[in-house]
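S.K.: I'll drop the sequence and a predicted model, then ask my questions.
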Amino acid sequence: MDPPVVTPYVLTVDADVRDLRAADRLLHTLAAELALPEGVFGCTHLVRGDRPRVACSLALPTEPLLRTAQERLTAGGHAVSPGAPDAVGRAVLYPGVSSLTGTLTIADLLSRSAIDRVTVLGSPGPPAPDTRLVTGGHVRPQWQNDKLVLTTMPAVGGTLVPFEVADPTPCCADH
């Protein structure tokens, strides 16, 4: 495992969560309990090694908010540490996420949210700005080289959909 990435106003919450859905729920719960503002980034991070799990990071806008969050999370029994576990978190909470519902163009997605870039699996270049994206209400970009990047895949009718779906079918579900 790489050493933690220490960035001002970022903390990691390690609640011994084992899957992404539970980590997503935890981030939403923490954001509500802490009354975090809209501009907060909340990410999940896969932690490998002898105890695989999903840790969560929160990037907060101010040092006082960081201190308050850290105190309240620690008092609530959460394991909290400074910085992020790595630099490639999967964003669950980020500016504009609540406006990414239904079908919108790539240009709209980029202008409404903190997402910096969109890629398409199997495509050498970015999609055209007027390409339609069917979000399914589940848009989980990942940090890549300090940019928030959404990976998509082609779908019906020339549209795109996020690569990650909200409720994936487990491998071998019909066995």
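M.R.: All right, it came through fine.
S.K.: all contacts plus neighbour counts: C-alpha atoms, from now on.
M.R.: OK.
S.K.: which residues of this structure fall in strands?
M.R.: 10-17, 41-47, 53-59, 79-82, 90-93, 103-105, 117-120, 132-134, 142-144, 147-154, 160-162 (DSSP state E).
S.K.: starting at the chain centroid, how far to the last one?
M.R.: Meaning strand 160-162. The chain centroid and the centroid of strand 160-162 are separated by 16 Å under CA atoms, centre = their mean, to the nearest Å.
S.K.: same question for the first one.
M.R.: A distance of 14 Å separates the centroid of the chain from that of strand 10-17, by CA atoms, centre = their mean.
S.K.: and that strand, which residues are buried?
M.R.: Residues of strand 10-17 classed as buried by neighbour count (16 or more other CA atoms under 10 Å): 10-17.
S.K.: now the residues you listed in TSV, with distance to residue 166?
M.R.: Shown next, in TSV, are the buried residues of strand 10-17 (distance: CA to CA, whole Å):
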residue	distance to residue 166
10	26
11	26
12	23
13	22
14	22
15	21
16	21
17	17
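S.K.: count of neighbours near residue 166?
M.R.: A total of 14 residues lie near residue 166 under the criterion other CA atoms under 10 Å.
S.K.: and residue 7, by the same measure?
M.R.: Residue 7 is flanked by 12 other residues according to other CA under 10 Å.
S.K.: in this structure it contacts residue 83, no?
M.R.: Yes. Assessed by CA atoms under 8 Å, residue 7 is found in contact with residue 83 at 5.4 Å.
S.K.: let's bring in a second model and compare:
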Amino acid sequence: MTGHVLTVDAGLRDLRAADHLLRAYAAGLPLPEGVFGCTHLVRGDRPRVAVSLTVREAAVAAQLRERLVAQGYEVADGAPDSVGRAVLYPGADALRGTMTVAEVLSVSAIDRVTVLGGTPAGRAVPGTPLVTRDHVRPQWQDGRLVLTAMPAAGGTLVPFEVPDPTPCCADH
């Protein structure tokens, strides 16, 4: 999506906390329709997860910046990278239960569904059922919003990212 991008670095350490922060923004800020809220992994000497908000209008971006700064957040222009993981995007709330790939593409901003270990071209067949698990997190790839899915039982697909992942070393 093209538009005005603001990045908030709240020093978050994991994706779940970043998802929660974006959902809190959606509930508490006057976000316009068509907003994209993404997570970005920031590497380096202080690894963390930053979030970005992309809106179409400069005036809306300025208002959001003002509100975020007033709440104590550090806000920067632009995105940390071009491969953000989308949490807020048009149609995200409609992706519930089981839908066909064609339905997912028609009701959301997702441009393409690819399948790991699937078809030779890697593209999902439009009539294939996708069990969303109410957790659909596509990523930006070459300017397109792409959902990566994997084969599941009964000829269905599921998003590659699971809603409640087991933390690394959870049994230690």
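M.R.: Noted; the coordinates are in hand. From a predicted model like this one, the values you see are computed outputs, not experimental measurements.
S.K.: related to what we said a few turns ago, let me know the closest of the buried residues of strand 10-17 of the first structure to residue 27 of the first structure.
M.R.: residue 13 (9.3 Å; CA to CA).
S.K.: just tell me what the closest one corresponds to in the second structure.
M.R.: Structural alignment (TM-score structural alignment) places residue 13 of the first structure against residue 8 in the second structure.
S.K.: just residue 54 of the first structure next, same as before
M.R.: Using TM-score structural alignment as the criterion, residue 54 of the first structure maps onto residue 49 of the second structure.
S.K.: list the contacts of that match.
M.R.: Residues in contact with residue 49 of the second structure (CA atoms under 8 Å, 6 or more residues apart in numbering) are 9, 11-15, 18, 39-42.
S.K.: what is the aligned counterpart of residue 116 of the first structure in the second structure?
M.R.: Counting by TM-score structural alignment, residue 116 of the first structure lines up with residue 111 in the second structure.
S.K.: what's the closest non-adjacent residue to that match?
M.R.: The spatially closest residue to residue 111 of the second structure, leaving aside those adjacent along the chain, is residue 145, at 5.2 Å (CA to CA, 6 or more residues apart in numbering).
S.K.: that neighbour pairs with which position in the first structure?
M.R.: Aligned counterpart of residue 145 of the second structure in the first structure: residue 148 (TM-score structural alignment).
S.K.: next, count neighbours for the counterpart of residue 169 of the first structure in the second structure.
M.R.: Aligned counterpart of residue 169 of the first structure in the second structure: residue 166 (TM-score structural alignment). Look at residue 166 of the second structure: counted by other CA under 10 Å, it has 9 neighbours.
S.K.: what do you get for the one 5 residues further on?
M.R.: For residue 171 of the second structure, the tally of surrounding residues (other CA under 10 Å) stands at 6.
S.K.: and it, what is it in contact with?
M.R.: For residue 171 of the second structure, the contact set (CA under 8 Å, 6+ apart) is empty.
S.K.: quick revisit: is it true that the match of residue 145 of the second structure touches residue 113?
M.R.: No. Using CA under 8 Å, residue 148 of the first structure makes no contact with residue 113, being 9.9 Å away.
S.K.: looking at these two, which has the bigger crowd around it?
M.R.: Higher neighbour count among residue 148 of the first structure and residue 113: residue 148, with 22 against 16, using other CA under 10 Å.
S.K.: quick check: closest non-adjacent residue to the counterpart of residue 90 of the first structure in the second structure.
M.R.: Aligned counterpart of residue 90 of the first structure in the second structure: residue 85 (TM-score structural alignment). Nearest residue to residue 85 of the second structure, sequence neighbours excluded (CA to CA, 6+ apart): residue 139, at 4.3 Å.
S.K.: surely residue 9 of the first structure and residue 57 touch.
M.R.: No. Distance between residue 9 of the first structure and residue 57: 10.4 Å, which falls outside the contact criterion (CA under 8 Å).
S.K.: intersection of neighbour lists for these two?
M.R.: Counting by CA under 8 Å, 6+ apart, the common neighbours of residue 9 of the first structure and residue 57 are residue 83.
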